[in-house]
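>>> Show me how the following folds:
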Amino acid sequence: MNKFSKTMLAVGLAFLYIPMLILVIYSFNESRLVTVWAGWSTKWYGELWQDKQLMAAVWRSLTVAFYSATASVFLAIFASVVMVRAGKFRGRTLFSGLITAPLVMPDVLLGLAMLLLFVSSTQAFGVPTERGLFTVWLAHTTLGLAYATVVISSRLKEMDPRIEEAAFDLGASALTVFTRITMPIIAPAIGAGWLLAFTLSLDDVVLASFVSGPGATTLPIEVFSSVRMGVSPMVNALATMILLVVSLFTMAAWYVLHKQSKRAS
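Okay, here's the model as predicted:
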């Protein structure tokens, strides 16, 4: 790596991580004003846990993200099998386009479309009765499905179909082949798709703002609303806690993969 590449790498890393470092430092600021440093303090972490509204938003976001990621991956597995293993059939291009459309569709347009769908469905069938966590879950599942399908279908395309054909020749049923052979091979892609869908749901503001209702405020909307009124040090404390959890999870995953690679070698 030459000097220019090293410099660009350092600039890129600094651009990404210096704002995070500043955020962590100011989460320990004594002052209520985030732009004024008044000494070190951990009081905002204590107030964070006592803020019932913010902690309730955290729990709602985690719940919606978990269920939407699970539903997205479940549907993405079947969509990927149809796209990769079903061969050519009438409407295949339309099916693939509808599945992956949210990848290129602006979030505002997708949110408005989901809102109109829910309003029309309520008027025609009476379901959903109101906009809340259920409608947020449906919207996030639609978004996560597109991303999870891309990840899982890419892994499925790389899988040698002769492995499945050999199992069929030995008398295995389609269900046995899928559960005992296909699923274990594409399991890393399923995990990656689930994490991607979970992150997208946890981070979404636009879709949730269109389809959420009273009592269904997710964490990003809660933070966005509080930031518009002025950044609270509790937001910095919350962001620091999220960074800590993500860092610990990343290090744990790296440690497990490192152990597995050493064991394999």
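>>> From now on I want contacts and neighbour counts done on CA atoms only, so please keep to that.
Noted.
>>> Can I take it that A172 is in a strand?
No. Counting by DSSP: H, G, I helix; E, B strand; the rest coil, A172 falls outside a strand, being coil.
>>> What distance do you get for it to I186?
19 Å (Cα to Cα, to the nearest Å).
>>> One more sequence to fold, the one below, so I can look at both together:
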Amino acid sequence: MNKNLTWFNVTALVLGFAFLYIPILILVIYSFNESKLVTVWGGFSTKWYASLANNQSILDAAWVTIRVGLLSASLATVLGTMAALTLDRFKKFHGRALFSGMVYAPLVMPEVITGLSLLLLFVAIGFDRGFWTVTIAHTTLTMCFVAVVVQSRLVTFDRSLEEAALDLGCPPFKTFFIITLPLILPGVVAGWMLAFTLSLDDLVIASFSTGPGATTLPIKIYSMVRLGVTPEINAVSSILIGVIALGVVAASIVTNRAEKERERAERAAFAQG
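As a prediction, this is how the structure comes out:
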């Protein structure tokens, strides 16, 4: 056995994972419960998943969540990539520390504070809360995560490729799209997936910035839980867990493949040199 892998470490790891994932596993199992009582197993059934197709309020909330997630993730990816490029390429400029702090502030700031500040902003400027305010709020929340992912990719970026393209007469704007963007694309895609996942999962900030006709799925689930947990809630929660898990796995796969391709390219360049 590995010297660093003691029985104490294994036990602590198992207990930690059990504490985190056993409740989720129980929720998924009871989403297939025939009984209306969530604590009493009445047999295996998929009727609660079928009933979701007839629940228009949940379908509307899911559609709002998907639209908000797609749009906010796309906006956050563009803004986060620009911020990462600025921080990576311009090491010294007036206000860099302030700009960096503002970009990364949502990473450490409590979501309650972020949501409340956005609510006060929307009220102050007279912006009616609804779909667009939730989209803006989620873009603000997720942009910093995209910036972190893309900047980590730019750290290992070979600037000589850009310099070669510029020396050959390629304009800077075109160089970015034909040289830089394809090379950092795995990081950009991983950042988009992470932003989309965070948008799907958010409850606190959305509850501050939402309005009539813009109820997201987490808010809908929370309002249903306050009236009592039903197997239908377990079913919709299980679907949401599955979507988020797929997003996280996909982002991890993209990042790992990008890292392997980078290492392979470095080994090939070293062998040729």
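>>> Tell me how they score on TM after superposing.
Here the TM-score for the pair of chains, by TM-score structural alignment, normalised by the length of the first structure, is 0.88; 257 aligned residues with a Cα RMSD of 2.6 Å.
>>> if we can go back for a sec, between A172 and I186 of the first structure, tell me which one has more neighbours.
More neighbours surround I186 than the other of A172 of the first structure and I186, with 19 against 15 (other Cα atoms under 10 Å).
>>> Counterpart of the more buried one over in the second structure?
In the second structure, I186 of the first structure lines up with I184, judged by TM-score structural alignment.
>>> Could you do Y26 of the first structure as well?
Here Y26 of the first structure is matched to Y30 in the second structure, going by TM-score structural alignment.
>>> and what of P220 of the first structure?
So P220 of the first structure corresponds to P218, using TM-score structural alignment.
>>> Its match and L203 touch, don't they?
Yes. P218 of the second structure lies in contact with L203 (Cα atoms under 8 Å); the separation is 5.6 Å.
>>> The two: who's more crowded?
P218 (23 against 19).
>>> residues making contact with the helix or strand where the more buried one lies?
Element membership for P218 of the second structure, per DSSP states H and E: helix 217-225. Helix 217-225 of the second structure has contacts (Cα atoms under 8 Å, 6 or more residues apart in numbering) with 58, 61-62, 64-65, 200-203, 206-207, 233, 237.
>>> Run the chain-centre distance for the helix or strand following it.
Going down the chain from helix 217-225 of the second structure, the next helix or strand is helix 231-272, by DSSP H and E. On the basis of Cα atoms, centre = their mean, to the nearest Å, helix 231-272 of the second structure sits 12 Å off its chain's mean C-alpha point.
>>> what's the angle from helix 231-272 of the second structure to helix 217-225?
Orientation check (axes from the mean of the first three to the mean of the last three Cα atoms, to 10 degrees): helix 231-272 of the second structure against helix 217-225 gives 150 degrees.
>>> List the contacts of the strand or helix carrying T176 of the first structure.
T176 of the first structure belongs to helix 174-177 when assigned by DSSP H and E. Here helix 174-177 of the first structure makes contact (Cα under 8 Å, 6+ apart) with 164, 167-168.
>>> So which bit of the second structure is that helix matched to?
So helix 174-177 of the first structure sits over residues 172-175 in the second structure, by TM-score structural alignment.
>>> in that stretch, what counts as buried?
For stretch 172-175 of the second structure, the neighbour count (16 or more other Cα atoms under 10 Å) marks T175 as buried.
>>> what's the mean distance for that stretch versus the first structure?
Stretch 172-175 of the second structure, aligned to the first structure and superposed, deviates on average by 1.4 Å (mean Cα distance after the TM-score superposition for the first structure).
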